[in-house]
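>>> missing the sequence, but the structure's below:
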């Protein structure tokens, strides 16, 4: 029982520490200007059309009450002018028709405008995230990133599809109503306007709390998505340890917090509209009470009727402005989180005058290289080494010795804290990233297979490769024999992460993908760890041919796979202990000899 309580507490602890954080920024128009800047590409086409149709429909709405009140009541009906009455009825019908046409096109063009802007924001955000360094992804879960690309961008859709244009329309409408009401009766207008300062004070006090509430909604959604992403990817582990119930309890807590945050935000946002309706009731009471007094003192009935129309219209834009204001707060909460990502700069920046690495021989040099993933410990200590072009270099050592760090620095996924990494004598900081990575392929132990066909997965690193070249690469690594046995061969569709394939088959596909890219440097990071001995022997034969003339870096715990390496570098806690070929290191009787001996002893014991 006690263990169960501790388990729940541990889950809550994990839940607590994986959460996203609120962004403490003041509501500012500078940020809103940046957000509205996404309208710039449409200033010459869709935006003017939407504004013109909005102004036309608003002008019609402002004119109609004058036709009904002043002209109809005080002239056509009062003077019993049937000709004017017919003309007014036709004119009012024509105005309503014109308003309907203008509104139809306003809705059409504003929706098109909004969808284009949302498309641009999401496209730009995804493009920017793809260029960020590995350090960015090390600190964030996939779920929290997905929330910003999908949910946060979607939350701005209503603002751009209707909010901005409706905001302009309501401001114009409100300004027009106030002007006309003052012209009709300054006294009655001032009497009704007395309630506006109170509305302003209440809406101002709510602003910060509403914005914070919507920020919390985004944070809880990020946590919910992170847990869902983790749970689905780890479902096999969950079922293996029969932790479905505990996982469900954990999800219930995350889901409840998400629900509670939405409830809190919507309750605060919904408070404004009832207050506007109450203000409308007070304004109507003032109109009737004070209007009767003015009629008794000479005001025309038509003016009073017209004023009543405008008063009914007056609270409508104010109510909608409250809704738009809520949309604005939601958009601001989301835009803060989106701009946080857009303002994130790569930890591995590319110089403006970076050079194109057109040709690469593959000579790699580390000079006094130090590297730290964090301040607590160093992964590499003043490391200097040289890998000759075209040779096969093996990196050996216990977990945490710095093997993968060296590979990451060669691909320039990270920059060294101190020292320089050079290829063919050129500092990698002076090279364009794309030109470098096009010539360096990495095969990892945990192979990622994309949804699509076998052919598309192999072609991923070189999209312009022909079908024949894809098949040649598959044959070279021994993948062709199992691909042909699939239902549709190279056209077989594989699901996300390639779950329909075995671990070894996925690894073979990653080899084919890397070799098809025709790299000058090939990094094999525990690439054969998941392959059986028979398949490994086939790959070794293929690699002997494929790696000729290329620089190969092999990271392996299974020392039997690196016997033929030209140079074996033995690492320990970020330092080089010894290096040489297999024979030299075995004769020296050092660390490598002990590692080989211990592995063979384990095999014999097994």
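Perfect, I can see it now. Being a predicted model, the structure only gives us computed values, none of them experimental.
>>> okay, CA-based contacts and neighbour counts for the rest of this
Noted.
>>> Am I right that residue 222 sits in a helix?
Yes - the assignment for residue 222 is a helix, going by DSSP: H, G, I helix; E, B strand; the rest coil.
>>> ok, it - contacts?
The contact partners of residue 222, taken as Cα atoms under 8 Å, 6 or more residues apart in numbering, are 19, 20, 143, 144, 145, 146, 147, 148.
>>> Name the residues of stretch 418-431 that come out as buried.
For stretch 418-431, the neighbour count (16 or more other Cα atoms under 10 Å) marks 418, 420, 421, 422, 423, 424, 426, 428, 429, 430, 431 as buried.
>>> Looking at those residues, which is nearest residue 192?
Nearest to residue 192 among those: residue 429, at 68.0 Å, using Cα to Cα.
>>> Remind me what the helix ranked longest in the chain packs against, helices and strands.
Taking DSSP state H as the criterion, the chain has its longest helix at helix 82-130. For helix 82-130, the packing partners by 3 or more Cα pairs under 8 Å, 6 or more residues apart in numbering; DSSP states H and E come out as helix 46-66, helix 153-154, helix 157-158, helix 301-342.
>>> dropping in the other structure now:
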């Protein structure tokens, strides 16, 4: 079982933090607390009135009824038994109506407060996820984040609907009912409470058993979400290697753990509830025995049976509600651990106002970087790209090409050296400003489920349809889009499954051009393109690069040759730098790469 507690938060601190989100809804929250008090007051009154009706109305006895109440009832009914019973009946109906109304309002308001808190929390958490550094996603399964954002936050809602406030309401009902019972007959009340130690012991073991089961269930749900998310995303790979049976067995194992955890909780419930019924039966049995031996009024017998049911009804559920509360606390802690994860850094040392345009002059000065401590990926990298010029980066797999790109737009922060944009350290530039001026086209194009237009604008209302069409016409892909069913409203399936690789890449180029970046980064953007799309894409690249500082990572000779300079990396170090022909003349690493990759396939 994975660890449940992942921080040093106490339960009290977690609840205080959860209830800090109640502040905008304080009036509703306090109203729900008032309703709990009203429900607790009404609960024993109805039982007591039944005793009064039976003892005074049917037996015409006033034993156990305070003088002031007895006189008031006599005046109310005019000393007529039938009228007296009718009056008590009417009072009971009014109390029942009030209790029903208060319980409806209580249930609705607590649920409403919970949903409002969940709504605010979910927005806060998702906004937090958007601001987390890319390194966090390298270490955290997407399914786990899905569980935090959806399942765990939904569990927080149960703190309100089935947790702390309902527990307070149940405890108040028990206290007021017991108080009424002691006031009516303290000896009889103590007799009824003799079996209670059995219930207390059973409740403790039930709470512990269900709590362990719920923790197992929550961990299994996180594992199921992570496994399903990963395998649904990688389904093509699973099927390509005919790994369906193996992966199904893994899923079956996780699912079985989930089932076993649920069955354990079901077993605990199936034992606990009969124990509660047995204890209730013992209490009623002792009550009847005492009344039969000491000749106490029949009305008191009926009232005490009602009181015992009023006590045992919440007791049946209170242990379960404590477990719901505990699971809400555990879920809250997981959410707060995520919320307390440090965000991507933002700089505050920027002149105000920040310039709206970049020239795009990029300088690396002795930049070093490592993903893991003492495992360097880049070592003392230095180069300079004047504004509007282009640089191609080549090297073997793992040489650090893509890492350089990630450092420029601060998906990761370098440990030493300087990366300057127009002479300003990129760590001193607000992330939103920095990334607004950098356009990135990756090898693996990601398209969202939605229309072509949505994917081009990323649903940015500031981007007009005219801007979109201008960009697509410049790139020469307007006709291709118009040939799709629905044109710009064509439905793109998740990850662009309804389009070819070349079509997806063309849309990614258009998306980049629409935002008109000063710096263009192409990371293997042409590596998976078919021959038919290559010419169109090459023209799109030429259009994109005009007037922009460009960094190209590519294996296509035509793209690399057009770069003003070429940087050759090997094991995180710069081993060559120059133009295409200069590097060929040197006959070193680049020339060997050219010989191996391009000479026999010149296009």
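Sure, I can see it. Note that the structure is a prediction, hence the values are computed from the model and not measured.
>>> TM-score, when you put one on top of the other?
The pair, once superposed, lands on a TM-score of 0.90 when counted by TM-score structural alignment, normalised by the length of the second structure; 581 aligned residues with a Cα RMSD of 2.5 Å.
>>> As a markdown table, the helices and strands packed on helix 82-130 of the first structure with distance to residue 34 of the first structure would be great.
Shown next, in a markdown table, are those (distance: least, Cα to Cα, whole Å):
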| stretch | distance to residue 34 of the first structure |
| --- | --- |
| helix 46-66 | 17 |
| helix 153-154 | 15 |
| helix 157-158 | 16 |
| helix 301-342 | 9 |
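>>> rewinding a little: farthest pair in the buried residues of stretch 418-431 of the first structure?
Longest span within these, Cα to Cα: 418 and 424, 19.4 Å.
>>> re earlier: for the buried residues of stretch 418-431 of the first structure, which one is nearest residue 280 of the first structure?
Nearest member of those to residue 280 of the first structure, counting by Cα to Cα, is residue 429, at 65.3 Å.
>>> from what I can see that closest one touches residue 350, true?
Yes - if you go by Cα atoms under 8 Å, residue 429 of the first structure and residue 350 touch, sitting 7.2 Å apart.
>>> re earlier: report the inter-axis angle for the longest helix of the first structure versus helix 46-66.
150 degrees (axes from the mean of the first three to the mean of the last three Cα atoms, to 10 degrees).
>>> The next helix-or-strand element following helix 82-130 of the first structure vs the second structure, average distance?
Along the chain past helix 82-130 of the first structure, the next helix or strand (assigned with DSSP states H and E) turns out to be helix 134-138. Average distance, helix 134-138 of the first structure versus aligned residues of the second structure after superposition (mean Cα distance after the TM-score superposition for the first structure): 0.7 Å.
>>> Would you mind giving the residues in the second structure matched to helix 134-138 of the first structure?
Using TM-score structural alignment, the residues of the second structure aligned to helix 134-138 of the first structure are 134-138.
>>> what's the closest of the contacts of residue 222 of the first structure to residue 368 of the first structure?
The closest of the contacts of residue 222 of the first structure to residue 368 of the first structure turns out to be residue 145 (Cα to Cα; 35.8 Å).
>>> Check the secondary structure at the closest one for me.
Under three-state DSSP, the three-state class of residue 145 of the first structure is helix.
>>> cool, residue 350 of the first structure as well?
Assigned by three-state DSSP, the conformation of residue 350 of the first structure is coil.
>>> before we move on, back to that, distance from the match of helix 134-138 of the first structure to the middle of the chain?
On the basis of Cα atoms, centre = their mean, to the nearest Å, stretch 134-138 of the second structure sits 16 Å off its chain's mean C-alpha point.
>>> Does the residue sitting nearest the centre point of the second structure belong to a helix, a strand or coil?
By Cα atoms, centre = their mean, the mean C-alpha position of the second structure lies nearest to residue 149, the distance being 0.5 Å. Using three-state DSSP, the structure places residue 149 of the second structure in helix.
>>> again, but for residue 370 of the first structure
Secondary structure assignment for residue 370 of the first structure (three-state DSSP): strand.
>>> Likewise for residue 388 of the second structure?
coil.
>>> Can you name the residues that contact the aligned residue in the first structure for it?
Using TM-score structural alignment, the partner of residue 388 of the second structure in the first structure is residue 390. Residue 390 of the first structure is in contact with 361, 362, 363, 547, 548, 549, 550, 551, 552, counting by Cα under 8 Å, 6+ apart.
>>> Looking at the residues you listed, spot the one nearest residue 307 of the first structure.
Using Cα to Cα, residue 362 comes nearest to residue 307 of the first structure of these, at 83.3 Å.
>>> mean shift of the longest helix of the first structure relative to the second structure?
With mean Cα distance after the TM-score superposition for the first structure, helix 82-130 of the first structure averages 1.8 Å from its match.
>>> now the angle between helix 301-342 and that helix, please.
Calculated by the same axes, to 10 degrees, helix 82-130 of the first structure forms an angle of 10 degrees with helix 301-342.
>>> Off-centre distance for helix 82-130 of the first structure?
Taking Cα atoms, centre = their mean, one finds helix 82-130 of the first structure lying 30 Å from the centre of the chain it belongs to.
>>> quick one: which of the contacts of residue 390 of the first structure has the most company?
residue 552 (28 neighbours; other Cα atoms under 10 Å).
>>> how about the counterpart of that one in the second structure, what does it touch?
Matched to the second structure by TM-score structural alignment, residue 552 of the first structure sits across from residue 550. When contacts are counted by Cα under 8 Å, 6+ apart, residue 550 of the second structure touches 388, 389, 390, 391, 519, 520, 521, 522.
>>> Secondary structure element holding residue 550 of the second structure?
Using DSSP H and E, residue 550 of the second structure falls in strand 549-553.
>>> Check the mean deviation of the very next helix or strand once past that strand from the first structure.
Downstream of strand 549-553 of the second structure, the first helix or strand assigned by DSSP H and E is helix 557-561. Comparison of helix 557-561 of the second structure with the first structure after fitting gives an average deviation of 1.9 Å (mean Cα distance after the TM-score superposition for the first structure).
>>> List the buried residues in helix 557-561 of the second structure.
For helix 557-561 of the second structure, the neighbour count (16+ other Cα under 10 Å) marks 557, 559, 560 as buried.
>>> Tabulate those in CSV, adding columns for distance to residue 325 of the second structure.
Formatted as CSV, these follow (distance: Cα to Cα, whole Å):
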residue, distance to residue 325 of the second structure
557, 63
559, 60
560, 61
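>>> Let me know the closest of these to residue 84 of the second structure.
residue 559 (99.5 Å).
>>> Quick check: closest non-adjacent residue to the residue nearest to the centre of the second structure.
Nearest residue to residue 149 of the second structure, sequence neighbours excluded (Cα to Cα, 6 or more residues apart in numbering): residue 122, at 6.2 Å.
>>> Count the neighbours of the one you found for me.
19.
>>> for residue 30 of the second structure, same thing?
11.
>>> For the first structure, which segments count as strands?
Under the criterion DSSP state E, strands of the first structure are mapped to 364-371, 380-387, 392-396, 418-423, 426-427, 440-444, 452-453, 493-494, 521-525, 551-555, 567-572, 575-580.
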